[in-house]
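Enquirer: could you look at this predicted model? Sequence included:
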Amino acid sequence: MTAVTDQDHTERPDRRGDTSCDDDRPERDDREHGHPGEDGRGAAGPSGEGGHDTAGGPLREGRTGPAGPARRTGTDASPWDDGLIARRMTGNGGEGPFAGAESRGPGPQAVPPLAYDTTLRLRLEALRELVGSSRTRLDNRTLAEAGRVLQEAAVRRRLSGQHTVVAIAGATGSGKSQLFNALAGVPISETGVRRPTTAAPIACSWSDGAASLIERLGIPPRLRRRPLQATVDADERLRGLVLVDLPDHDSAAVQHREQVDRVLALVDAVIWVVDPEKYADAMLHERYLRPMAAHAEVMFVVLNQIDRLPGEAAEQVLDDLRRLLDEDGIALGEYGEPGTTVLALSALTGDGVGDLREALARFVVERGAPARRISADVDVAAARLWPVYATRRRAGLSEEAREEFSDRLADAVGATAAGEAAERAWLRNANRACGTPWLRLWRWCQDRGDPITGRQLLRGQPDEEITARQRVEQAVRTVADRASAGLPAPWAQAVREAAARGAQGLPEALDALAVRAGLPPGRPPRPGWWPVAVLVQASMTLLQFVGGLWLLGQIIGVVPPNLGVPVLLMVIGIVGGPLIEWSCRMAARGPARRYGQEAERRLREAAAGCGRARVLDPVAAELLRYLEVREQYGRVVGVGAGAGTVTGVGTGARIGGG
C-alpha cells in the first residue's frame, strides 16, 4: 500500500496511467468477501514496483512492475520492510488500486533507548521536583509548559537513541518539499504550483527501528517513506536520520498550521527553508525563529532558490539573513562555535544540497540532537518560569522589621503601661508597709473606693480595645508587606495570606496574655531590708505613743512632772517616722523600677512569642519554601544553589536575590 495525502479521497492517476478508485471496487469486493485476488491469495499481496506514490515519487528501487521479477513474499522481503512502508497493491502484474493493509517483513530490530547525560538528568529531576513543590502556589497554566517538557522528555527517553528526527519547515513556495525530495534522492513529497501542496507531514526514514518515533509524531503508515537505496548507500552516516516534510507554516488552512506547531514541538531538530522573497517575513521570525532562539544548536536555516539570484546577490541575501537571525537572538554556528547552521542552496539544481547533506550527516552521527533539544526545551521552560521564581530585588524580613513588629505588639498589649503600673504598685506597697500609721490611715481612706492595682491589670475601655486591635492589624499588615516585598507575585501572595491567617484571633490572644503575664497574683516581693524598716517604723510609732501617754500621765497627775523625756520621745517618733518613710521610698525606687521593667519585659516577650508563633513563623515558613524552590529553580537553570540566600529563617527570613 502506498501513501495518499489526506486531502485526496479519489486516487490520482500516476504518471504511468494508474487507474482511479472507481476501478478498484470489484477487486475490493473480492477481498471483502474472501475471494482470492489475482495473485491467488484471499487478500491482495505486496504490490509490483516501479510506480509512483500519490506524492508523485517513484517507489524504491528493487520493487518490480510487470516486467520485473515476481512479487516478494514475507520471507524474501527487504530488510527495509519494517512496517513503515505502505505498499501499493497490483493485479495481473500492473498497478492497481490501493489496499488497506501493510505488508510487513521481519520484525523491527531492537534499538537502544535514548540516554541523557548526568547534567540533563539532574536538570530534569530538579524541574520535576520544582513543579511538584509549586503546585500549591502556582496555577496549572503557569506550570503547563514545564509539565509538557517533562512529559516529552520522558517519552523521548524511552524511544530510539540511534535516530534523529529532523523536520523540514518553511513558508508557501519556499521549496521545502523539493529539498525533501532532493535529500531523499527520490520524489516522495508532492511538489507543484497548487498551494498548499503539502497537506500532512510525510516521514522518510533512512534505517529501521524508527516506527515508534514516527508514531509519536502522529504520522500514519500511509505517509511513511524510504529514501532511494542508492542515496542510503552513498552516505552510511545518514543511517538513523528520520526526515519529516511539514505543511506550510503560513498556510491558509488552520489545520495545517496546527500540525506544524504540534510536530515542531516533538522533533529533535528542524531545517527552516526560506526563499529570497520571504526570508525576512515577520511571521517566520516573530512566531517561530525568535521564540526558538534557545534551540539554535538544533536548527538549520537554508536559503533556497539561489539559482534565481544573479551574481553576488545570493551572498548579500545570505548576509542579510544572518543579520536577521542575530537580531532574533539566534547564535550562529560559525568559526567552530555551537549554533545554527546557515546555508545557501538550490534544491532545483542541486547546488549546495551536498553541503546540507554533509552537515546533516555530521549532525546525525553525533547522536546528540535529542538531548540538546530537550535541554533547550528546559531552558525555555525555565525562562518562562523566571518571573514566578526569581527577581533581582532583595526580599525577606530583616532583624529590624521583626523587632519593630514585636514592639508594635507590645504597644498594642500595653507592655510599657503595665511596667509602669507594676512599678507604682511596688512603690505603693512599700509606702504602705514602711509609712507612718497616720499616713497609711489617710491613704486607706483615700483608696477605699479604688480597685486593687497591685494584683492585676485594669481592662481597657472599649475605645482603647478598638485602638489596640487596630494597632495589631496594622502591625501584621506592615510585617507582611515587608516580608513579601521583592518576592515574585505568587510567593508574595502566599506570604501575605500566611500573615493574614495568623492575625485571626491575635488581638484576643494578646488580651488573654496581658491578663496572665502582666502581673503575678498577690503582693510584689519585698527586699531584705523591708522587715527592718517596718520594725524601725513601728518603734517610732511606739515612741510617739509612749511619749504621749507619759505626758497624759503627767497631766492627770499619775506620773511625776518631767516634760523633757516624754517630749523628746514624741519628737523622735514624730520626726523619725516620716524620715524613715522617706528613706524607704528612696531605697524602694531601684527595686520598684527593676520590678516594673521585669513586668514589662515579661509582657513584651509574651507578646513577641505570640506574634512569632502566629505570624512570623508562618511567614518564615513561606519564605523557606520559596528559598527551596528558588534553589531548585537554580538547579534547573544550571547555576546551582547560588540564586539566593536566606538568613534567620526560624524567626523570619532575608532572601538575597541576584
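Expert: Arrived safely.

Enquirer: only C-alpha atoms from now on, for both contacts and neighbour counts.
Expert: Will do.

Enquirer: tell me where this protein has strands.
Expert: 90-91, 94-95, 164-170, 202-205, 224-225, 241-245, 269-274, 299-303, 341-344, 395-396, 645-647, 654-656 (DSSP state E).

Enquirer: for the third one, buried residues please.
Expert: Put plainly, it is strand 164-170. For strand 164-170, the neighbour count (16 or more other Cα atoms under 10 Å) marks Thr164, Val165, Val166, Ala167, Ile168, Ala169, Gly170 as buried.

Enquirer: switch these over to CSV; also include distance to Ser398.
Expert: Listed next are those as CSV, based on distance: Cα to Cα, whole Å:
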residue, distance to Ser398
Thr164, 53
Val165, 53
Val166, 53
Ala167, 54
Ile168, 56
Ala169, 54
Gly170, 55
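
Enquirer: out of the residues you listed, flag the one nearest to Arg239.
Expert: Thr164 (9.4 Å; Cα to Cα).

Enquirer: and the closest one, how far is that from Gly352?
Expert: Separation of Thr164 from Gly352 (Cα to Cα, to the nearest Å): 22 Å.

Enquirer: same check on Gly505?
Expert: 77 Å.

Enquirer: more neighbours: which of the two?
Expert: Gly352 (18 against 10; other Cα atoms under 10 Å).

Enquirer: who are the contact partners of the more buried one?
Expert: Leu343, Ala344, Leu345, Ser346 (Cα atoms under 8 Å, 6 or more residues apart in numbering).

Enquirer: for comparison:
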Amino acid sequence: MTATEGHGASHPAADRPRQTWDDGLIARRAQQRAEGRAVRGGAGAEAADPTDGRDGADAAPGGPWGDDGCLGDRGPDGAAAVGATGGTGPGPGFGQETATDGRTAGGRGAYGSPSYSPYGPGARGFVTGALRPRLEALRQLVGLSRTRLDGRTLAGAGRVLDEADARGRHPLGHTVVALAGATGSGKSTLFNALAGTQLSEAGIRRPTTAAPLACAWTDHADGLLDRLGIPMADRRRPAYPYDPALRGLVLLDLPDHDSAAAGHRERVDRLLGLVDAVVWVVDPEKYADAVLHERYLRPLAGYAEVTFVVLNQVDRLPGEAADQVLDDLRRLLDEDGLALGEHGEPGAAVLALSALTGEGVGELRDMLGRLAAECGAAERRLAADVDGATARLRPQYVADGGSVGLSERARAEFEDRLAEAAGAAAAGQAAERAWLRDAEWACGTPWGRVAQRGPWGVRGARGAQGSLGRSSATTGGTRSTRRRVEDAREIPGARAKAAAVEAVTARPAVEEAVRTLADEATAGLPGPWAQAVREAAGWGGRGLPDAIDEAVAAATAGRRPARPGWWSVVASAQVALLLVQVVAVVWLVGIVSGLFGGPEWWLPSMLLSGAVAVSAGLACGCGVVARGPARRYGRMAEAQRREAAVACGRTRVLEPVGAELARYREVRAQYVIAAGGS
C-alpha cells in the first residue's frame, strides 16, 4: 500500500509549492478559501450545511481546521468545552456534542465524515476506570508522608499527580501518539505516510525535524496541543478527506533523540513524559543502538501497553534479512524487559514496515486506529506512571520484615521495666514491713515498747501512721541521693515554681526500657518510618525519669492507710493486762513485806504470770494475723507506684510511638491501593 492509499486524493494546497506572497496570514486564508471552493465544486463534495451556524466566510474548506493546515487559526473550538469538564470528570455536556463550532449532535464533519466529539459515547473519563482510586490513594500517600519523607523522594509521585490532573482536564477521547527515533530512522517519512500528505520535511540533511509537528484527526485538540507546547504554526491537518478510522488521534513528529542540535533531546524527553503512547521508529542500522535501549526503552519497560516499536526501511533489506533483523530486535527488547504482545497478551507491538514504499504502514495505521477508538491509552499511560512511582516508593513503605507494630508482650515488658526502674517492688516490700512494724507496735506488750523505743508515750504520740507514711513515700531501699527538680518555666504574671522531689527513678533503667521498646517497634519498618518511631520514643524518653518521679510523689503524698479498728481493741486489752500485772505485782510485794494479809503469795504470782503470758500471746497472735493485711497493703503500694510509672510511660512514649505506627499502617494501606493491590 502506498502512503496515500486509503486516504483519498490529497488537498491541492498541500501539493502546490508555496509562493513568496504566501507568508501572510490573510493571504493564506484568501488563497485557501479560493482553492477550497474549487476543490469542493470539482470533487462534488457536500455543500456546507446551512444549519451549521456559520456564514460563507467562516465555512472555509478547511472547516474546523482553519487555514493552510494549521489547527490553531480558528475561532472558539473544543478547547472551551474541554475546560468545561473541570478536574478529572466529565462536565455537564458529557455524552453530548458540543455546540461551540455550530454543529449539532449527529451532524457531519467538514470532510464529509461523521462529526466526532470527544464527549460522545466513545469517550470516557477517569471516573469510570480503576485509575481514580489509585490516584486518590497516591495523593493521600503523598500528603501523609510529607513530614516523614524527603521532598525529593516524593517529587516523582507529585509529578505523576500533577500530570494526571493536567491530563484529566482534557477528554480521554483524544489519543496523543508520538513518533520518536534516532537520526535517519525515517520518522518524518512515516509521519507523512500516516497523514496521507507531505506535512513534515524529510531529507538527507540532519537533523531534519527541528521542532515537534502535530497532526490531529479531531476538531478539539487545541487544549491538548497547548498543554504539549506545540505552537500554532506547527499544527497540521491530515489529507482530505481524513480517515474516520483515526478520529481522535493526535500524532506528533518529534525531533531526533540523538540529535546534536541544542535542545532537541530536552524537547523529546519532555514530550515523551506527556504523550499517551509512543511509536519508536528504528532502522536496520541503529536498531541496536545502546543509547536508545539504555536511555529510553529499558527505563520505559513498564509502558509496554502504550508502546509500538517499528522497524522502518525494510525495503533496504534483501530476502529474509528483514525477518532476521526483526527477530533480533525482539530479542533486544526482551532483554530490556519490554513485554511484547505477540500472542494477544498485553505488551508492546513490534512490526516491520517501509514508510517509503508503504509496506506495513496500513497495519500500523490500523493499530493506531484501534488505539484511538479504545480511548484508553491515556489511562493506561497514567496507570504505568502510577506503577512506576509506586515501584520507586516501595522501599519507603514496604520492608522485608514480618509483622509490624508493638506486640502486647513488648508493651508489658516496657511497663515492667518502668515499674522496676521506679522501685515499685521495693516500695511494696517496704510498705509491707512498715505495716508489720506498726502492727507490732500497736498490738505489742507495753514492756516491749519500752524496751524498743523508750517511754511508751513518745511512740504513742507519733502513732502507727509515722512509719506507714514514710514507707509510702520511699522505695524501701537506702537511697541516699536526693535532688531538686526545679520547674523554672516562666508563667506570665507569676513566679517560677520549684518543687523538691525525691529521686526514686533509676535513669539508666528507664533509658534502657525506651531503647528496647524502640527496637521492638521498629522491627520490620522501612528506614524513614523506623527513624520517625525512634525519634518519637526518644523525645518522650528524655523527660520520662523526672515525670515518673513527680507522678510517684503526687500519687503517694498524704495517702496513708486507715488504722485498723482491731488495733485499738488489742491495745486496750494490752493496757488492761498491764493494769492486772501492776496490781499483781503490788499485791505480791505487799504480801512479801507483810503489809497485806490474807491469801498466800501464790495467788498474786499466778495472776501476774497469767497476765504476762496472755499479753505476750496476744502480741504474738496479732503479729501473725497482721501478715495478711500487710501483704495486701504492700501490693497496693506497689500497684500504686507501678501505675504512676506506667501512666507516664504510656503518655510520653507508648502513645507517640503508637501514633507513628498507626500513621504508617494508614500510609501502607494507601500504598497498597496506589500500587494496585501489591
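Expert: That came through fine. Remember, it's a predicted structure, so these values are computed and weren't measured experimentally.

Enquirer: rewinding a little: quick check, nearest of the contacts of Gly352 of the first structure to Tyr626 of the first structure?
Expert: Leu343 (46.2 Å).

Enquirer: just to revisit the earlier point, which one of the contacts of Gly352 of the first structure sits closest to Ala499 of the first structure?
Expert: Nearest member of the contacts of Gly352 of the first structure to Ala499 of the first structure, counting by Cα to Cα, is Leu343, at 59.1 Å.

Enquirer: which residues touch the equivalent of Leu264 of the first structure over in the second structure?
Expert: In the second structure, Leu264 of the first structure lines up with Leu272, judged by TM-score structural alignment. The contact partners of Leu272 of the second structure, by Cα under 8 Å, 6+ apart, come to Ala178, Val278.

Enquirer: how much space separates Leu272 of the second structure from Leu393 of the second structure?
Expert: For Leu272 of the second structure relative to Leu393 of the second structure (Cα to Cα), the value is 22 Å.

Enquirer: roughly how far does Tyr515 of the second structure sit from Val504 of the second structure?
Expert: For the record, residue 515 of the second structure is Arg, not Tyr. Distance from Arg515 of the second structure to Val504 of the second structure, by Cα to Cα: 20 Å.

Enquirer: pull the longest helix from the first structure.
Expert: What stands out as the longest helix in the first structure, according to DSSP state H, is helix 564-611.

Enquirer: can you name the residues of the second structure that that helix overlays?
Expert: Using TM-score structural alignment, helix 564-611 of the first structure pairs with 602-649 in the second structure.

Enquirer: end-to-end on the matching stretch?
Expert: By Cα to Cα, the extent of stretch 602-649 of the second structure from end to end equals 69 Å.

Enquirer: now that stretch: how far from the chain's centre is it?
Expert: When C-alpha coordinates are averaged (Cα atoms, centre = their mean, to the nearest Å), stretch 602-649 of the second structure and its chain have centres 62 Å apart.

Enquirer: what about Ala647 of the second structure, neighbour count?
Expert: 18.

Enquirer: relative to Glu512 of the second structure, how far out is it?
Expert: 18 Å.

Enquirer: ok now stretch 272-287 of the second structure, how far from the chain's centre?
Expert: 33 Å.

Enquirer: would you mark the buried spots in it?
Expert: For stretch 272-287 of the second structure, the neighbour count (16+ other Cα under 10 Å) marks 272, 274-284, 286-287 as buried.

Enquirer: how about those in TSV, adding distance to Phe596 of the second structure?
Expert: Converted to TSV, these look like this (distance: Cα to Cα, whole Å):
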residue	distance to Phe596 of the second structure
Leu272	129
Leu274	127
Val275	129
Asp276	129
Ala277	131
Val278	132
Val279	136
Trp280	136
Val281	139
Val282	140
Asp283	143
Pro284	144
Lys286	141
Tyr287	139
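
Enquirer: picking that back up, superposed on the second structure, what's the mean shift for the longest helix of the first structure?
Expert: Superposing on the second structure and averaging over aligned pairs (mean Cα distance after the TM-score superposition for the first structure), helix 564-611 of the first structure comes out at 1.7 Å.

Enquirer: helices or strands up against that helix?
Expert: helix 399-413, helix 415-434, helix 506-517, helix 530-556 (3 or more Cα pairs under 8 Å, 6 or more residues apart in numbering; DSSP states H and E).

Enquirer: report all helices and strands that the longest one contacts.
Expert: Using 3+ Cα pairs under 8 Å, 6+ apart as the contact test, the elements touching helix 530-556 of the first structure are helix 415-434, helix 564-611.

Enquirer: now the first one: which residue numbers in the second structure?
Expert: Helix 415-434 of the first structure lines up with residues 424-443 of the second structure when matched by TM-score structural alignment.

Enquirer: how much does that stretch stray from the first structure?
Expert: With the first structure overlaid, stretch 424-443 of the second structure shows a mean distance of 0.7 Å (mean Cα distance after the TM-score superposition for the first structure).

Enquirer: which residue lies nearest the spatial centre of the second structure?
Expert: Leu141 (2.3 Å; Cα atoms, centre = their mean).
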